[in-house]
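Asker: give me the fold of what follows.
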Amino acid sequence: MKAEFIEALEEIEKEKGICKEIIFDALEAALISGYKKNFGSSQNVEVKIDKLSGEVRVYAKKNIVPTVEDELLEISLDDAKEIDANYNIDDIVNVEITPKNFGRIAAQTAKQVVMQKIKEAEREIVFDEFTNRENEIITGLVQRVSKNNVFVNLGKTEGILAPSEQIQGEVYNQGDRIKAYILEVKKTTKGPQILLSRTHPGLVKRLFELEVPEIQEGIVDIYSIAREAGSRTKIAVYSNDENVDPVGACVGFKGARVKAIVDELKGEKIDIINWSKDMGEFLSNSLSPAKVIKVDVDEKGKSALVVVPDYQLSLAIGKEGQNARLAAKLTGWKIDIKSESQIDN
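Answerer: Model (predicted):
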């Protein structure tokens, strides 16, 4: 290794942000392993790199003893004093033992270490970038499907859409462009692992933020979302401006805004309802599209008895109880639904 190597390290430091000292430390450790592998591992050695010239020297660390029993680890006082007259018993002497062809080993090792450090630095950059994007939405291309896991090309890295995070019945083909929610970013030995989701309620929230300018501007806010991915979502919204209808803003002209979200979610039904401070009104709205006659609220128990017309009972409960279940998730309340005739009896 020559001065060109030092210049190359300075260039890497500028471009990749990898401190030269980190590379030198890693390189010296790797060269010790390289020396032991090629020239015997029983010696206690130290490698020093001249940080100006790039010259590499190998030293055997030997303990000064009265009687030498192991020449690889020990040196006599007389021999030590030939190196430096100030040495005494029990001191450690560095004896240069650089092999003639060690430069070639050093050059190969340096290349491996530098490549490894560049790879680690790039992984760290990717990790930092995606950690800051947790809970955000991202667009990627389906790269491959393996063991039901969908691998999505995100540009600098790939994300994993696990089976539990996939919308039931959705088919993912290579080259498909999909939007996904960044669920979690993990650090692993193989680099950052980006866990994606298509089922998380946060995906719906981010899609509305993308499609509805009034949400981006803070005029309309999302209060809560309840979702059964692939089937149905309820979203409660409210307006900070009395002149803006929050539901109308989310639906868009001729339903264009909500249609774009439904299309992205492959036909998932979306109910957009008005949030209200009045719990009775909010509970009534949450059971949309069913019409509610009366709501009896138990604030303490966070439960409510909701009365609907007889012909609306099955609509209020929904198929397999879905409408009632989502309304309870959306409001955070326990909801008991009864028909008029059930109450009268």
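Asker: going forward, measure contacts between C-alpha atoms and count neighbours the same way
Answerer: Noted.
Asker: select the longest helix from the chain.
Answerer: The residue-count maximum for a helix in the chain (DSSP state H) belongs to helix 102-131.
Asker: and the helix or strand following that one, what's buried?
Answerer: Once the chain leaves helix 102-131, the next helix or strand it forms, by DSSP states H and E, is strand 137-146. Going by neighbour count (16 or more other CA atoms under 10 Å), the buried part of strand 137-146 is I137, I138, G140, L141, V142, Q143, R144.
Asker: stretch 334-342 now?
Answerer: K334, I335, I337, K338, S339, E340.
Asker: surely the third one meets V308?
Answerer: Same thing as I337. Yes: with contacts counted by CA atoms under 8 Å, I337 reaches V308, the gap being 7.3 Å.
Asker: now the other sequence, so there's something to compare against:
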Amino acid sequence: MVKNTEMMEALENLEREKGIAVDVLLEALANALVTAYKRGPDAAEEALVEIDVETGEITVIAQELDEDGNVVREWDDTPDNFGRIAAQTAKQVIFQKIRDVERDMKYEEYAGREGDIVTGIIQQTDQRYTLLDLGRVEALLPQAEQVQNERYDHGGRLKAYIVEVRNTAKGPQIVVSRTHPGLVKRLFELEVPEIADGVVEIKAVAREPGHRTKISVASTDPHVDPVGACVGARGARVRQVVNELAGEKVDIVPYTDNPVEFVQSALAPARVREVRIHEDTGTAEVIVPDFQLSLAIGREGQNARLAARLTGWRVDIKSETQLQEEESGQVDYAEGEWVKDESGELVFQPAGGGEAISAEAAGYSAAEEAVVEEAVVEEAVEEAVEEAVEEAVEEEANEEQADA
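Answerer: Next up, the predicted model:
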């Protein structure tokens, strides 16, 4: 038998400080001591360790079993040097239990928080992921969850959306995203008190990360404008969200159960003449003036894609000329785009080089013309940025090839 009152005092202190129950520690210690005992040259094949909870007295009980596994004989087989072994084993068990408990506490802090936003400090970036320091734990931002052309500078603060929390032997592994549509939704919840209070609801989010997002919102209070609540005074609320998304454009669309009105709103800033709903095919056939076709479709079809995702309808956009040609059996489609002429005036240039139409001639108000002009300028800026990035990447590749 080996007495160890100091060990029991240490275990009791650990219970008070770390919240680890003494009986849990004693069980782990007893199991570890059995393993240590069996390493001895004359150890019995079967044994157990008993620890007195009052004195810390440790006894190794060797056992002899019959063919059926029943104990037929027991005796005290505590080695002479077992006090030293017990002390070393107890230290190892305590340290391991502390690590296990701290690991589990960290995991429990984030378990079930998928869908939440966290703010971290950017630590390092490589080809696989960016590492974020969340304080007590770290989060992984995989390459697949990163926004193209978004910079993650060391030491910068970054908000991210939790997509997965794993419990591993090394501790909790938190996987976050900057591309998930839920990030936009959570950012609005942080900025708009009416959403947090349940007065305004985000019905749907359609996103192309780094470029544009459309959200639909509704209000449970007829006196609260859901779009105005999300935009904020002088655009302050939506601007804060856009800043967090590194300049990504955000369109806020009023939700309605009327599919015609919903599709029309979702295609803004384009003006829609008519929407025909085909429930049998799940298609919304959208008719727009000829000079609105390119704006309604958007750059590389982006506006139409986002509207389709937001509304849940397959959006088929046609110009008035296209509709007339289809109905008359012709298949020659007219297209065009909004541009700025030599004088800087906003005009619609039909495909094929026809006469340009001014916004005023198209019946646009000054406010509507400003919306269209903003879209044209935005597209031009995006094209310029992408060209600059492509040139920089190509130049860097050429330099590396030259150095090689």
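Asker: now the common contact residues for I337 and V308 of the first structure.
Answerer: Counting by CA atoms under 8 Å, 6 or more residues apart in numbering, the shared contacts of I337 of the first structure and V308 are A316.
Asker: for G255 of the first structure, see how far away the residue of the first structure positioned farthest from its centre is.
Answerer: Distance from the C-alpha centroid of the first structure, by CA atoms, centre = their mean, peaks at D78 (61.7 Å). Separation of D78 of the first structure from G255 of the first structure (CA to CA, to the nearest Å) stands at 95 Å.
Asker: quick one: the longest helix of the first structure aligns where in the second structure?
Answerer: The aligned range for helix 102-131 of the first structure in the second structure is 82-111, by TM-score structural alignment.
Asker: how far is that stretch from where the chain is centred?
Answerer: Chain-centre distance of stretch 82-111 of the second structure: 33 Å, with CA atoms, centre = their mean, to the nearest Å.
Asker: before we move on, what about stretch 57-76 of the second structure?
Answerer: The answer for stretch 57-76 of the second structure is 56 Å, by CA atoms, centre = their mean.
Asker: got the buried residues for that stretch?
Answerer: For stretch 57-76 of the second structure, the neighbour count (16+ other CA under 10 Å) marks E57, I58, T59, V60, I61, A62, Q63 as buried.
Asker: ok so, going back, the residue farthest from the centre of the first structure in helix, strand or coil?
Answerer: Reduced to three states with DSSP: H, G, I helix; E, B strand; the rest coil, the structure at D78 of the first structure is helix.
Asker: repeat that for the one 4 residues further on.
Answerer: Secondary structure of E82 of the first structure, reduced to three states by three-state DSSP: helix.
Asker: for D280 of the second structure, grab the count of nearby residues.
Answerer: D280 of the second structure: 6 surrounding residues under other CA atoms under 10 Å.
Asker: pretty sure it is in a strand, no?
Answerer: No: counting by three-state DSSP, one finds D280 of the second structure to be coil, located in no strand.
Asker: on that earlier part again, secondary structure and distance to V126 of the first structure for the buried residues of stretch 334-342 of the first structure - can I get that in TSV?
Answerer: Converted to TSV, these look like this (DSSP: H, G, I helix; E, B strand; the rest coil; distance: CA to CA, whole Å):
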residue	secondary structure	distance to V126 of the first structure
K334	strand	44
I335	strand	46
I337	strand	50
K338	strand	54
S339	strand	56
E340	helix	59
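Asker: for those residues, which one is nearest A107 of the first structure?
Answerer: Nearest to A107 of the first structure among those, counting by CA to CA, is K334 at 70.3 Å.
Asker: so what's the closest one up against?
Answerer: For K334 of the first structure, the contacting residues are K302, S303, A304, A328, by CA under 8 Å, 6+ apart.
Asker: again, 10 Å this time
Answerer: Applying CA atoms under 10 Å, 6 or more residues apart in numbering, we find K334 of the first structure in contact with L283, D298, G301, K302, S303, A304, L305, A324, R325, A327, A328.
Asker: and those residues, which is closest to E209 of the first structure?
Answerer: A327 (21.9 Å).
Asker: what about that closest one, neighbour count?
Answerer: As a burial measure, A327 of the first structure scores 29 neighbours (other CA under 10 Å).
Asker: and it, that's in a strand?
Answerer: No: counting by three-state DSSP, A327 of the first structure is not part of a strand but helix.
Asker: show me what contacts it?
Answerer: By CA under 10 Å, 6+ apart, the contact set of A327 of the first structure is 225-227, 233-236, 282-288, 316-317, 333-335.
Asker: quick one: map it onto the second structure.
Answerer: Aligned counterpart of A327 of the first structure in the second structure: A307 (TM-score structural alignment).
Asker: can you pull out the helices in the first structure?
Answerer: Using DSSP H, the helices assigned to the first structure run over residues 3-16, 20-39, 77-83, 102-131, 201-211, 213-216, 246-251, 256-264, 279-286, 313-317, 322-331, 340-344.
Asker: make a markdown table from these and add distance to F151 of the first structure to it.
Answerer: Shown next, in a markdown table, are the helices of the first structure (distance: least, CA to CA, whole Å):
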| stretch | distance to F151 of the first structure |
| --- | --- |
| helix 3-16 | 27 |
| helix 20-39 | 33 |
| helix 77-83 | 62 |
| helix 102-131 | 16 |
| helix 201-211 | 18 |
| helix 213-216 | 30 |
| helix 246-251 | 32 |
| helix 256-264 | 19 |
| helix 279-286 | 37 |
| helix 313-317 | 38 |
| helix 322-331 | 31 |
| helix 340-344 | 52 |
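Asker: and the angle for the longest helix of the first structure with helix 3-16?
Answerer: Here helix 102-131 of the first structure points in a direction 0 degrees away from that of helix 3-16 (axes from the mean of the first three to the mean of the last three CA atoms, to 10 degrees).
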